[in-house]
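Undergrad: Pasting the sequence and the predicted coordinates here, then a few questions.
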Amino acid sequence: MATTTSTALSNRNRLLGFGLATLAAIGFSGKAILVKLAYYQPIDAVTLLALRMLFSAPFFLIVAWRHVGRKDLTPLTGRDYLALLILGLLGYYLSSLFDFIGLQYISAGLERLILFLYPTMVVVLSAVVLGKPFGRKEIVALLLSYAGIGVVFFDEITIQSAHLLLGAGFVFASTLTYAAYLIGTGETVVRIGASRFTAYAMLVACLATVLQFLFTHPPQALLLPMRVYQLSLLMAIFSTVLPVFMLSAAIKMIGSSHTSLIGSLGPVATLFMASYFLGEELSLAQIGGATLVMVGVLSLSLK
């Protein structure tokens, strides 16, 4: 009887983990849709990112405060604070800034596909910087992934603005900085703890974003239509805070491998949401390109 109960509980936890991972993937994907909707209003990337961070900061402050003074946690050293500073700026500030700028010029669907390339960049950077093995399987994965991006990119040349290359370049830079951030997080997260690391690193990014806004914009730049505040709040809650913690919970319940595989739903969700909410064309070329990208990335994830 006890074994049956334990098995049922385990199955329930796994089902919950898969559900949380799916919701996290959809939440992260919805960010591009909310950003594009906000750009229908008179707002620039720095101001929009500052609003997102301002609305997100209280949630991460609460999480950070809960970790203060806990005796069961390893005390932070100067090296830890330096790592949090660098990784917070790299993974949550620069990566987000480049992404928001890029979304001014390209479709939400293309943006999500380029961002989804980050595992391939992790493999390349790990080979170049850390000397990790790089063989035939990795080469095939790269060829498939970037061929898929090429298909979508050239399909959108005919329907996108003249700044398509500029936007794609910024989003690619976002993906590259995020990949570099992931490479640097491993040892730090283990030492600090996932939730504490995420909260502190996000607060670093929040502070950097707000400082950039204050140095580059007058205070009256925050006098915006109510629609912008609504979208920014939705972005903070449903595409930043909740997905971050749902992802952490999912990893605990079903493991990082299963969670990352479910994350492949992201580009698909973005394509369909962009078609429904933004009226972006969902062409056969986009579907074919997205398939190539996901096959290439998933071949690395499965490994």
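TA: The structure has been received and is ready for your questions.
Undergrad: all contacts plus neighbour counts: C-alpha atoms, from now on.
TA: OK.
Undergrad: what residues does stretch 175-195 touch?
TA: 63, 73-74, 76, 80, 83, 87, 90-92, 94-95, 114-119, 121-122, 125-126, 197, 245, 248 (C-alpha atoms under 8 Å, 6 or more residues apart in numbering).
Undergrad: same question, stretch 18-29
TA: For stretch 18-29, contacts defined as C-alpha under 8 Å, 6+ apart pick out 112, 238-240, 242-244, 246-247, 249-251, 254, 259, 262-267, 269-270.
Undergrad: just to revisit the earlier point, from the contacts of stretch 175-195, which ones fall inside helices?
TA: Cross-referencing the contacts of stretch 175-195 against helices under DSSP state H gives 63, 80, 83, 87, 95, 114-115, 118-119, 121-122, 125-126, 197, 245, 248.
Undergrad: Next up, the contacts around Lys90.
TA: Lys isn't right for residue 90; it's Leu. Leu90 sits in contact with Thr177, Tyr178, Ala180, Tyr181, where contact means C-alpha under 8 Å, 6+ apart.
Undergrad: Take those and write them to JSON lines, including neighbour count and secondary structure.
TA: Listed next are the contacts of Leu90 as JSON lines, based on neighbours: other C-alpha atoms under 10 Å; DSSP: H, G, I helix; E, B strand; the rest coil:
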{"residue": "Thr177", "neighbour count": "24", "secondary structure": "helix"}
{"residue": "Tyr178", "neighbour count": "25", "secondary structure": "helix"}
{"residue": "Ala180", "neighbour count": "18", "secondary structure": "helix"}
{"residue": "Tyr181", "neighbour count": "20", "secondary structure": "helix"}
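Undergrad: Figure out the helix or strand that the closest residue to Leu89 other than its chain neighbours lives in.
TA: Using C-alpha to C-alpha, 6 or more residues apart in numbering and skipping the chain neighbours, the partner closest in space to Leu89 is Ala205 (5.5 Å). Assignment of secondary structure by DSSP states H and E places Ala205 within helix 194-216.
Undergrad: Could you list the buried residues of that helix?
TA: By neighbour count on 16 or more other C-alpha atoms under 10 Å, the buried set for helix 194-216 is 195-210, 213.
Undergrad: And here is the other one:
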Amino acid sequence: MDKKITLAGFIISLLGAILFSTKAIFVKLAFTTTGVDPVTLLSLRMLFSLPFYVFAAWLVSRKQDKIVLTRRDWLLISAMGILGYYLSSIFDFIGLQYISAGLERLILFLYPTFAVLINTFYFKAKLTRVQVAALVLTYLGIGIAYFGELRVDTSNPDFFFGSFMIFLCAITYSFYLVGTGRLVPRVGVTRYTAYAMLAATAGIFINFLVTHPVQNIPFTTPLVAYSIALAIVATVLPSFLMSNAMKRIGSNNVSIITSIGPVSTILQAHWFLGEQIIPIQIFGTILVVAGVVLIGWKR
């Protein structure tokens, strides 16, 4: 049964979506001002996030009535963290080097449509007419916005590579979400989030240690500041806000409210990064948001 939208639930969902949308802004600012590479920045983000997820995992472990996890549960949670969140984060940070924050958010916002397609073709869920209309709207909106971006940023030779990286990010993140939807009812949202994030952090740290010498990390003040902002403002705070909002008003209502994300990113990118906003991008964004709202809608 769907929960009713309350003022508190609405505000918490909206704040969580806006904080999540700051991620691309902090990443772009870090790349521009510090020259850091994606793997180092991502590793620092997870380093500063780690204490919060360890604390959450410890709190959950103290509960007496928790379900005992099987070996299969542990493997699936680890797979979701490493193959889903870790891979999607790597693709996202690489792609953000080459395309605008606004376009990154729009391409990434395809993940609900990919989740629908995975459930349809792999788990044999029925695709409704509303979902078909939503898919058409979403992909049409992405095409229009992408065409507009091509007109603005034609000089970047790595534009298509960056777009492809964000596309891969959306695909891998959709697998993470589908797995999340099937594991959370059994495991619990806080325990699942904490354990999956710990697995993702392990993957990211191993990646860094294999490819970078630890002593070469440039712990400059700007880099540490951006990393902490990414960890607290764009990762930990919004994740807990979203969990709280889902408890208050349900996941369907949260998914609709958080459709404000791309609009928030585009406006922030304009204000803080000086990215252009042109009418064709606005039109494409409206179609994408409308499509995602339809996907999250339940009659």
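TA: Noted; the coordinates are in hand. Bear in mind the structure is a predicted one, so any value in this text is a computation, not a measurement.
Undergrad: Work out the TM-score between the chains.
TA: Scored by TM-score structural alignment, normalised by the length of the second structure, the superposition of the two chains gives a TM-score of 0.94; 293 aligned residues with a C-alpha RMSD of 1.6 Å.
Undergrad: rewinding a little: who wins on neighbours among the ones in helices among the contacts of stretch 175-195 of the first structure?
TA: Neighbour tally across these (other C-alpha atoms under 10 Å): the maximum, 27 neighbours, falls on Leu87.
Undergrad: which one in the second structure is aligned with that one?
TA: Correspondence of Leu87 of the first structure to the second structure, assessed by TM-score structural alignment: Met80.
Undergrad: give the contact list for its match.
TA: Counted by C-alpha under 8 Å, 6+ apart, Met80 of the second structure has contacts Phe175, Tyr176, Gly179, Thr180, Ala196.
Undergrad: Report back the residue of the second structure that's furthest from centre.
TA: In terms of distance from the mean C-alpha position of the second structure, Gln64 ranks first, at 31.9 Å (C-alpha atoms, centre = their mean).
Undergrad: From Pro262 of the second structure, how far off is that residue?
TA: Gln64 of the second structure is 41 Å from Pro262 of the second structure, where distance means C-alpha to C-alpha, to the nearest Å.
Undergrad: What is the equivalent residue in the second structure for His67 of the first structure?
TA: Using TM-score structural alignment as the criterion, His67 of the first structure maps onto Val60 of the second structure.
Undergrad: Now do its match against Tyr192 of the second structure, distance only.
TA: Counting by C-alpha to C-alpha, the gap from Val60 of the second structure to Tyr192 of the second structure is 10 Å.
Undergrad: residues contacting the counterpart of Leu241 of the second structure in the first structure?
TA: Superposed on the first structure with TM-score structural alignment, Leu241 of the second structure falls opposite Met246. Neighbour list for Met246 of the first structure: Leu20, Ala21, Leu23, Ala24 [criterion: C-alpha under 8 Å, 6+ apart].
Undergrad: What's the match for the third one in the second structure?
TA: The reference is to Leu23 of the first structure. Using TM-score structural alignment, Leu23 of the first structure sits opposite Leu15 in the second structure.
Undergrad: how about that match, secondary structure?
TA: Of the three states, Leu15 of the second structure takes helix according to DSSP: H, G, I helix; E, B strand; the rest coil.
Undergrad: and the aligned partner of Val295 of the first structure in the second structure, what element?
TA: Under the alignment defined by TM-score structural alignment, Val295 of the first structure corresponds to Ala290 in the second structure. Ala290 of the second structure is part of helix 279-296, with elements assigned from DSSP H and E.
Undergrad: now do Leu15 of the first structure
TA: Counting by DSSP H and E, Leu15 of the first structure is found in helix 2-38.
Undergrad: Pull the distance from that helix to the chain's centre.
TA: Helix 2-38 of the first structure sits 16 Å away from the centroid of its parent chain (C-alpha atoms, centre = their mean, to the nearest Å).
Undergrad: buried residues in that helix?
TA: 13-14, 16-18, 20-36, 38.
Undergrad: who touches the alignment partner in the first structure of Phe114 of the second structure in this structure?
TA: With TM-score structural alignment as the criterion, Phe114 of the second structure lines up with Met121 in the first structure. Shown in contact with Met121 of the first structure (C-alpha under 8 Å, 6+ apart): Thr175, Leu176, Ala179.
Undergrad: do the same with Asn13 of the first structure
TA: Here Asn13 of the first structure is in contact with Met253 (C-alpha under 8 Å, 6+ apart).
Undergrad: ok, it to Gly255 of the first structure distance?
TA: Relative to Gly255 of the first structure, and taking C-alpha to C-alpha, Asn13 of the first structure is found at 12 Å.
Undergrad: In the second structure, point out the residues matching stretch 96-111 of the first structure.
TA: Against the second structure, stretch 96-111 of the first structure falls on residues 89-104 (TM-score structural alignment).
Undergrad: can you count the residues close to Ser257 of the first structure?
TA: Ser257 of the first structure: 13 surrounding residues under other C-alpha under 10 Å.
Undergrad: residue in the second structure matching it?
TA: So, by TM-score structural alignment, Ser257 of the first structure is matched to Asn252.
Undergrad: Leaving out sequence neighbours, find the closest residue to that match.
TA: Take Asn252 of the second structure and drop its neighbours on the chain: the residue closest to it by C-alpha to C-alpha, 6+ apart is Gly296, 5.4 Å away.
Undergrad: wait, doesn't that neighbour sit right on Thr258?
TA: No: contact between Gly296 of the second structure and Thr258 fails when scored by C-alpha atoms under 8 Å: they sit 10.2 Å apart.
Undergrad: These two - which one has more neighbours?
TA: Neighbour count, other C-alpha under 10 Å: between Gly296 of the second structure and Thr258, Thr258 has more, with 23 against 18.
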